[in-house]
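Chemist: Starting from these lines, generate the structure:
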Amino acid sequence: MSIFSKGIETLDDLFVHQLQDIYYAEKQIAKSLAAMVEKVGNPQLKQDLAGHLQQTKIHIERLEKVFEMHDTQVKAVDCPAIDGILREADEVAGDTADFAVLDAALAAAAQAVEHYEIARYGTLVAWARQLGRNDCAAILRQTLEDEKAMDRRLTEVAETQLNYHAA
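Modeler: Prediction:
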């Protein structure tokens, strides 16, 4: 199904649609992170994911603020991309019996989520600026930086601990 079948005719329409998409994604990510925290054995990864869950709740609040600033109804639209990424993470975690391998798999799954979010927030920042909404761009940029920082943290933990133990 094409996003353009949903009445998207302008960059502003596209911006709002992507806000709705990432809003849905953040809500799904929050649910998934809560489950991941329960499954993880590595204390550092557990702490990082639990912290990111709290941060994700702040990201949701920021998105609600951007909707309000943009004078747009807070609304989520289904995001098949994040649903697929989260479904794959759940399947891999369900198929992994070795706890060290499970931790490495969950870290990799969390990074796939981060990469999706980095792509979405980067685009939203650019579009907000193009639309003359530097106020919205500033808020979205904060979240983009949070996502990049989490990605770096996951890389560090994977490379210094998880992958070693999984091997």
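Chemist: make it CA atoms for all contacts and neighbour counts henceforth
Modeler: OK.
Chemist: roughly how far is the longest helix seen in the chain from the heart of the chain?
Modeler: Longest helix of the chain, by residue count under DSSP state H: helix 99-130. Distance of helix 99-130 from the chain centroid (CA atoms, centre = their mean, to the nearest Å) equals 5 Å.
Chemist: Can you name every helix or strand that it contacts?
Modeler: Judged by 3 or more CA pairs under 8 Å, 6 or more residues apart in numbering; DSSP states H and E, the packing partners of helix 99-130 are helix 11-39, helix 80-95, helix 134-157, helix 163-166.
Chemist: For the residue nearest in space to the middle of the chain, which non-adjacent residue is spatially closest?
Modeler: Centroid-nearest residue in the chain, with CA atoms, centre = their mean: Glu117, separated by 4.1 Å. Once flanking residues are discounted, Glu117 sits nearest to Glu147: 6.9 Å by CA to CA, 6 or more residues apart in numbering.
Chemist: Let's see this one next, to set against the first:
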Amino acid sequence: MPTKKAANKKAAPKKAAKIPAKKDAAKDLSSLFEDGLKDLYWAEKALVKALPKMEKNASDAKLKKAIGNHLEQTRNHVTRLEACFNALGKKAQAKKCDAMQGLLDEGKSIMEETEAGSVRDAGIIAASQKVEHYEIASYGTLAAFAKVLGHKAALQELLKTLNEEKKCDELLTGIADTNLNTKAM
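Modeler: Here you go, the predicted model:
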């Protein structure tokens, strides 16, 4: 039987390891803001490639239309991010966004693991909303950074896109709630 002292040692939580910063780590909010822009630029460009596949695999007419419309918006989001870089006097540069890659991989898996029709449509909406929520969080954060940093032009562009992402999320919820999820049962 373990002693009381030994039992307490097992129950004590481990201290979290400190993660060392990479050589090119952001050193201030401005650098963190630029890194975020690079991530989102990659993410939006990746979405431009992924959305046509989702549209093709959707069967519901409203969902197909929503995805097609969002593809056009996403192309505008890429342009707006380029305007943000331009406003900062920087060349637009993409940096792989691991979070978006994971969400896109999950979306592809959902399409592969569901039968075509309303079940797949429900899965496409679920995957799409995860993407929208990630984008809403990212654009909201970058808008807050832009505000603090005094990047007014970038802030305006980021807020326009944030608004569109929120509307897209609401539209997807409406499509799912109006019979689609019931059909998938």
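Chemist: Just the TM-score for the two chains, thanks.
Modeler: Once superposed, the chains reach a TM-score of 0.96 (TM-score structural alignment, normalised by the length of structure 1), with 167 aligned residues with a CA RMSD of 1.4 Å.
Chemist: aligned partner of the residue nearest to the centre of structure 1 in structure 2?
Modeler: Taking TM-score structural alignment for the superposition, Glu117 of structure 1 sits opposite Glu135 in structure 2.
Chemist: Enumerate every residue touching its match.
Modeler: Going by CA atoms under 8 Å, 6 or more residues apart in numbering, Glu135 of structure 2 touches Leu40, Leu162, Glu165.
Chemist: counterpart of Arg141 of structure 1 in structure 2?
Modeler: Aligning on TM-score structural alignment places Arg141 of structure 1 opposite Leu159 in structure 2.
Chemist: what about its match, how many neighbours?
Modeler: 16 (other CA atoms under 10 Å).
Chemist: can you check the one 10 residues further on too?
Modeler: For Asp169 of structure 2, the neighbour count with other CA under 10 Å is 19.
Chemist: what's near enough to touch the aligned partner of it in structure 1?
Modeler: Aligned counterpart of Asp169 of structure 2 in structure 1: Asp151 (TM-score structural alignment). Applying CA under 8 Å, 6+ apart to Asp151 of structure 1 gives the contacts Gln111, Glu114, His115.
Chemist: Need the nearest residue in space to Val131 of structure 2, chain neighbours excluded.
Modeler: When the adjacent residues along the chain are set aside, Val131 of structure 2 lies closest to Leu103, with 6.4 Å between them (CA to CA, 6+ apart).
Chemist: Would you confirm that the one you found contacts Ile124?
Modeler: No. Between Leu103 of structure 2 and Ile124 there is no contact under CA atoms under 8 Å: 11.5 Å.
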